[in-house]
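need coordinates for the following:
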Amino acid sequence: MTTTSTNKIKLPVAAEELEFFAEEEPITIIPSFQLRHSANGMLSCVGGDYGPFRPNMPVEVPIWLALQLHKRGKCRIIPPQFLDIPRLQALITAEQSDLDSFQPVPFYFMEVCCLLFESAKDAFGDSFFQVRDLLQQFVNIRRHKIEDGLRMVAQASTIRLANLSAYEANLIRLNLQGSLNMFLKFSKVELMLENRAAAMTQPTPGF
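Below you'll find the predicted structure:
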């Protein structure tokens, strides 16, 4: 299977763009069909060859393809391991106990969750609402840590920003960009006032 890494995108970008990039992330499906026109059971697409597709045999494909097959009733999507309930509970505990850093998560974990929750919630069965609530709790913990870190920037304090997801990096970039723009605006005003004050203190020729 051929995939393209998109972790080096320029931020900030729109949420829709992040979801577009996340659609290339691999996910496991259980097909309910077989490609009879293909000798090796592979599906050739512009982005690469995927498969082989055989009934009840797990195969890894990009999320965009998994969602299309799921929409047509051609496969069952297996949620990523990081969305297992025990894994989410462990992540929440670790995130709460470590106030200075972030737990490692897939770069597009937020976008992947949104895509699955919107178009394939049945993949989670009866656990959907519990998974959703645990994920929301995990995201809130990380967001509060980000907000605390941004508030401490002006106090010469630091917070480790490794293991941020695309969504979180985008959020920080937007906040810092807004603060920087405001700082530059104030700096220009201060410079203008200083120049004006200096001009007013200069002696007038002829006096």
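
please count neighbours and contacts with C-alpha atoms only from this point.
Noted.

ok, longest strand in this structure?
Ranked by residue count under DSSP state E, the longest strand found in the chain is strand 26-31.

quick check: what element follows that strand along the chain?
Going down the chain from strand 26-31, the next helix or strand is strand 43-45, by DSSP states H and E.

next helix or strand past that following strand?
Assigned by DSSP H and E, the successor of strand 43-45 is strand 48-50.

what separates that following strand from the chain centre, distance-wise?
24 Å (Cα atoms, centre = their mean, to the nearest Å).

distance from the next helix or strand after that strand to the middle of the chain?
For strand 48-50, the following helix or strand on the C-terminal side (DSSP H and E) is strand 59-62. Distance of strand 59-62 from the chain centroid (Cα atoms, centre = their mean) equals 20 Å.

quick one more, to check against the first:
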Amino acid sequence: MSGTGASAASLGVVSMTTNAMTAFQRNGFASQETLVPIVPKFNMDRLDFIGEAYGPFYPNYPAQVPLWLALYLRETNACNITPPIELTVEFLEDQLKKESESEEGYDAISTDFFDVARQLLRFAAADIPDATEVHRLVDELESCRANKINRSIGFLTRTQFPPEALFFANFASGEVESLRATFLPALNDGAELHAVAARRMTRPAAPRPSAPARSTTGAATTTDASTAPPPVPSDNTASGVARDLQESYPTEYDDAATYGGATTAGRTDTTGATSEGPVVTTRRRRTLRQR
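As a prediction, this is how the structure comes out:
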């Protein structure tokens, strides 16, 4: 029993991975809900389905049923399918002429036209007059519209900034799927490029740096306050130097009479004058200037 269960599980996994429906197959499956006219060959009361009821059916009395039911009844020879007006030679020739004459516009068709036409031509060709010619015209019409689509949006591969969105009308579901698979990445790239450009336009411009001040010798000097030298003291006395330093750097020099403990008493300054209080030599002043 366990071996059987494992085998069934493995078969289920294979079925889910290998038999996944493509987008075009999903469109074909959804198109089977399209109503088509039939001529029954039997008597039957109304059929109640989950979505809707169909019937009653009488011989040679036209009725409308979904495509999937019409194909089943046709397979069992219980009815004949009446082809829609879109699958006549006259209609297709006129439609093909309109599409060929218009370079940009697309003539209106039903969204499931090509899907329904393929299934009717495949499973009920005996009920379609001139089925071979109809098949050829359907293929030409589909090819003509595909070429127009490629020309209309071929600029996406040639422009640097693709548009964020494109507007299309009168497209069949299969044509929309082909556009989605082919050009959706290009539209996504275009939207991303437009978003980046918008962010750059709204970003405030960075301030331009001011030109550096130039000395008398022509060499550029920095204007940053953190690297600027301290002001030159107005006099050579220690109290004058300390006062100027206290005004320039109030948090670093609390004692206005000393500078880092480097004070002297009774020394002679560079001018030869003797002061009673502490003095700062010219070497100390040069150190302050360098700092």
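
returning to that earlier point: in the second structure, what range does the longest strand of the first structure match?
Using TM-score structural alignment, the residues of the second structure aligned to strand 26-31 of the first structure are 35-40.

about what we covered before: and the longest strand of the first structure, which residues are buried?
Buried residues in strand 26-31 of the first structure, counted by 16 or more other Cα atoms under 10 Å: 26-31.

how close does the match of strand 26-31 of the first structure sit to the first structure?
In the superposition against the first structure, stretch 35-40 of the second structure averages 0.4 Å from its aligned positions (mean Cα distance after the TM-score superposition for the first structure).

Ile77 of the first structure: which element?
Per DSSP H and E: strand 75-78 holds Ile77 of the first structure.

and that strand, how far from the second structure on average?
Averaged out, strand 75-78 of the first structure is 0.5 Å away (mean Cα distance after the TM-score superposition for the first structure).

what sits up against the longest strand of the first structure?
Strand 26-31 of the first structure has contacts (Cα atoms under 8 Å, 6 or more residues apart in numbering) with 53-63, 66, 74-80.

what's the counterpart of Cys155 of the second structure in the first structure?
Wrong residue type there; residue 155 of the second structure is Phe, not Cys. Per TM-score structural alignment, the equivalent position to Phe155 of the second structure in the first structure is Met152.

my read: Gln89 of the first structure touches Leu134, true?
Yes. Counting by Cα atoms under 8 Å, Gln89 of the first structure touches Leu134, with 7.1 Å between them.

which residue is the nearest non-sequential neighbour of Pro37 of the second structure?
Nearest residue to Pro37 of the second structure in three dimensions, chain neighbours excluded: Gln64, at 4.6 Å (Cα to Cα, 6 or more residues apart in numbering).

which position in the first structure pairs with the one you found?
Correspondence of Gln64 of the second structure to the first structure, assessed by TM-score structural alignment: Glu60.

correct me if wrong: that match contacts Phe53.
No. Glu60 of the first structure lies out of contact with Phe53 (Cα under 8 Å); the separation is 9.7 Å.

how many neighbouring residues does Leu73 of the second structure have?
Leu73 of the second structure has 17 neighbours, counted by other Cα atoms under 10 Å.

any idea what it aligns with in the first structure?
Aligned counterpart of Leu73 of the second structure in the first structure: Leu69 (TM-score structural alignment).

next up, the contacts around that match.
Residues in contact with Leu69 of the first structure, defined by Cα under 8 Å, 6+ apart, are Cys75.

the stretch 1-150 of the second structure: helices as residue ranges?
Assigned helices in the stretch 1-150 of the second structure, in chain order: 2-18, 23-30, 67-75, 89-101, 113-123, 131-152 (criterion: DSSP state H, counting those that start in this stretch).

which one, of those, ends up nearest to Arg283 of the second structure?
helix 131-152 (83.4 Å; Cα to Cα).

the closest one: average distance to aligned residues in the first structure?
Mean deviation for helix 131-152 of the second structure: 0.6 Å (mean Cα distance after the TM-score superposition for the first structure).

which strands or helices does that helix pack on?
Under the contact criterion of 3 or more Cα pairs under 8 Å, 6 or more residues apart in numbering; DSSP states H and E, helix 131-152 of the second structure touches helix 89-101, helix 113-123.

that older thread, buried subset of the contacts of strand 26-31 of the first structure?
Buried subset of those (neighbour count, 16+ other Cα under 10 Å): 53-54, 58-63, 66, 74-79.

of all pairs in those residues, which one is the farthest apart?
Arg54 and Pro79, at 19.3 Å, using Cα to Cα across those.

now do the longest strand of the first structure against helix 109-119, angle only.
Interaxial angle, strand 26-31 of the first structure versus helix 109-119 (axes from the mean of the first three to the mean of the last three Cα atoms, to 10 degrees): 30 degrees.

chain center to strand 26-31 of the first structure: distance?
Using Cα atoms, centre = their mean, the offset of strand 26-31 of the first structure from its chain centre is 20 Å.

same deal with stretch 67-75 of the second structure?
43 Å.

how about stretch 53-61 of the second structure?
Counting by Cα atoms, centre = their mean, stretch 53-61 of the second structure comes out at 51 Å from the chain centroid.

what sits against the equivalent of Gln89 of the first structure over in the second structure?
In the second structure, the residue equivalent to Gln89 of the first structure is Glu93, according to TM-score structural alignment. Glu93 of the second structure sits next to Leu137 when contact means Cα under 8 Å, 6+ apart.

much appreciated, bye for now.
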